[in-house]
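# Need a 3D model of the following:
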Amino acid sequence: MDRLVYTAMTGARHVMEQQATVANNLSNVTTTGFRAQLDSFRAVPVVSEGLQTRAFVVDSTVGADMRAGPIQTTGRPLDVAVRDQGWLAVTSADGSEAYTRNGSLKVSDNGLLQTQSGLTLVGDGGPIAIPPDTNISIASDGTVSAISNDFKPGPANVLGRLKLVNPDTKGLVRGNDGLFRQTSGEVAENDPAVRLVDGALEGSNVNAVDSMVNMISLARQFEMQMSLLKNAENNAAKATQILALS
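From the prediction side, this is the model:
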């Protein structure tokens, strides 16, 4: 009887955790450059001194859906979208290098090129400083140029080049801050083949319809697991009655 209880109990628990994952994906359906989180179930035997006759369910995080999201034109000079595969390198809050697809950029009060959340972009020579009173343009190869707003503007001045990387997605893991890092802890090398689309942003790759269908399916799975627990309880009660009569 406890074989059924182990499976149904842990199955119900992890269905609830997957519901939280789907809800998080749905809440980020409009987040720029968001990558949907993927989960899966797997069975694990209960290790004990006796025979491995019991098993329980665990929810293993597969990773993230690395498919590119739709590119939406904004016309804003500081908006860039990574074309196909690749990442923008940023400096995270703890000072380490991390990677994102969110190309909505701004100039900080200190004149540094940053993301809208305040993360400094990594350039080929460090952070990229933007002079005041200039118009910024970002080329497809990540080159950042500035043109003066004076009455007689001169030629564009190259300020630096964004660090664009394309590490193996199997070696990337999402952190609690939503940024991706290499599981090895190493810094990814600059990839000159990565290209940007200026004046555009990449949308989330979460499919709202598929996520809603998945949420309904998980709700039905939870009801099934609870029904199994109730059946196990009824069977145990009837078995107790039979033993009492005998």
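# Only C-alpha atoms from now on, for both contacts and neighbour counts.
OK.
# Could you report the separation of the spatially most central residue of the chain from G63?
The geometric centre of the chain, computed from its C-alpha atoms, lies nearest to R35 (Cα atoms, centre = their mean), at 4.1 Å. Taking Cα to Cα, to the nearest Å as the measure, R35 falls 10 Å from G63.
# run this one through as well so I can compare:
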Amino acid sequence: MINSLMISKTGMQAQQTKLDVISNNLANVSTTGYKRATALFEDLMYQNLRQVGANTSEQASLPTGLQLGLGVRTVATSRTFTQGVPQQSDNALDMAINGNGFFQVEMPDGTTGYTRDGSFKADAQGRLVTNSGYPLTAGITVPAQAQSVTISGDGVVTVKLPGNATPQQIGNIELANFINPAGLEPLGQNLYAESLASGNPTNGAPNSTGMGTLMQGYLEGSNVNVVQELVEMITTQRAYEMNSKAIQTSDQMLQRLSQI
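Now for the predicted structure:
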């Protein structure tokens, strides 16, 4: 009877964790380039009270055993890197990746961060930086006298300068891709870091093999489906209630036992 209390407790903890993940998805439904996360579960160890296949006599063995499970635990949160819907913006420096790949930005400690958020701005030096001020590793600087900026689908950045009818190339944007993007470590601020699970990055120009194309003047929306999250929330609530009901039932049975 005590086992049922602990088993139901693990079930409630697992569903609470799932609700936390769903809440974070809903909170980031409008976050540029956000990728939906999913809680993954696995069952805990079993009490093996009767070994399957054990001999009951010289010529007979058990076709089934007696194993009692001890509950569930949250083992991981997995991100789904499906394409978000591109949304048009009014900023010529905004970019969306249509396909695979990540923008590469330079972190304050000198490491490289990876992001799907293409909402870039020009800082005081004209460098293309994220909303947090981290510059692109390509080191692209827009001249102060530039009249317009054009970013092609394959990452070539050109500007139009006064008195010059021919656009001037000022750099190339390079993307990075991973064998296992779900293994990237989320850092917050729409950034990810390379990990052992993600593998080493493969760099390449946009629109090259395995890389998506750039869309100037667009931002990639979150891939969170609000209806799907609400359905998952209801399912999680019902599962939490069933586990709490199992605890109440176990408690009532213990009370009845104490009255005998």
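# pretty sure the residue nearest to the centre of structure 1 contacts N207?
No: counting by Cα atoms under 8 Å, N207 is not a contact partner of R35 of structure 1; they are 10.7 Å apart.
# coming back round to it: ok, the residue nearest to the centre of structure 1 - contacts?
Residues in contact with R35 of structure 1 (Cα atoms under 8 Å, 6 or more residues apart in numbering) are A64, D65, M66, R67, S204, N205, V206.
# Pull the most distant pair out of those.
The largest separation in those, counting by Cα to Cα, is between A64 and S204 at 12.1 Å.
# In structure 1, what residue corresponds to T141 of structure 2?
With TM-score structural alignment as the criterion, the equivalent of T141 of structure 2 in structure 1 is A129.
# Against S92 of structure 1, how distant is the residue nearest to that match when sequence neighbours are not counted?
Nearest residue to A129 of structure 1, sequence neighbours excluded (Cα to Cα, 6 or more residues apart in numbering): L112, at 4.6 Å. As judged by Cα to Cα, L112 of structure 1 and S92 of structure 1 stand 14 Å apart.
# Assign a three-state SS to A14 of structure 2, would you?
Per DSSP: H, G, I helix; E, B strand; the rest coil, the secondary structure class of A14 of structure 2 is helix.
# Neighbours of it, how many?
24 (other Cα atoms under 10 Å).
# Next: I140 of structure 2.
Using other Cα under 10 Å, I140 of structure 2 has 18 neighbouring residues.
# Then Y114 of structure 2?
Quick note: Y114 of structure 2 (other Cα under 10 Å) scores 26 neighbours.
# The corresponding residue of structure 1 for it sits in which helix or strand?
Pairing criterion TM-score structural alignment: the partner of Y114 of structure 2 within structure 1 is identified as Y99. Assignment of secondary structure by DSSP states H and E places Y99 of structure 1 within strand 97-100.
# mean deviation (superposed) between that strand and structure 2, please.
When structure 2 is superposed, strand 97-100 of structure 1 averages 1.3 Å from its matched positions, counting by mean Cα distance after the TM-score superposition for structure 1.
# C-terminal to that strand, what's the next element?
Downstream of strand 97-100 of structure 1, the next assigned helix or strand under DSSP H and E is strand 105-107.
# got the contact list for that following strand?
Counting contacts by Cα under 8 Å, 6+ apart, the residues touching strand 105-107 of structure 1 from outside are L78, D79, V80, L113, Q114, T115, Q116, I130.
# That one against structure 2, how far on average?
With the two structures superposed, strand 105-107 of structure 1 lies on average 0.5 Å from its match in structure 2, counting by mean Cα distance after the TM-score superposition for structure 1.
# against structure 2, where does the next helix or strand after that strand fall?
Using DSSP H and E, the helix or strand that directly follows strand 105-107 of structure 1 along the chain is strand 113-115. Alignment note (TM-score structural alignment): strand 113-115 of structure 1 is matched to residues 128-130 of structure 2.
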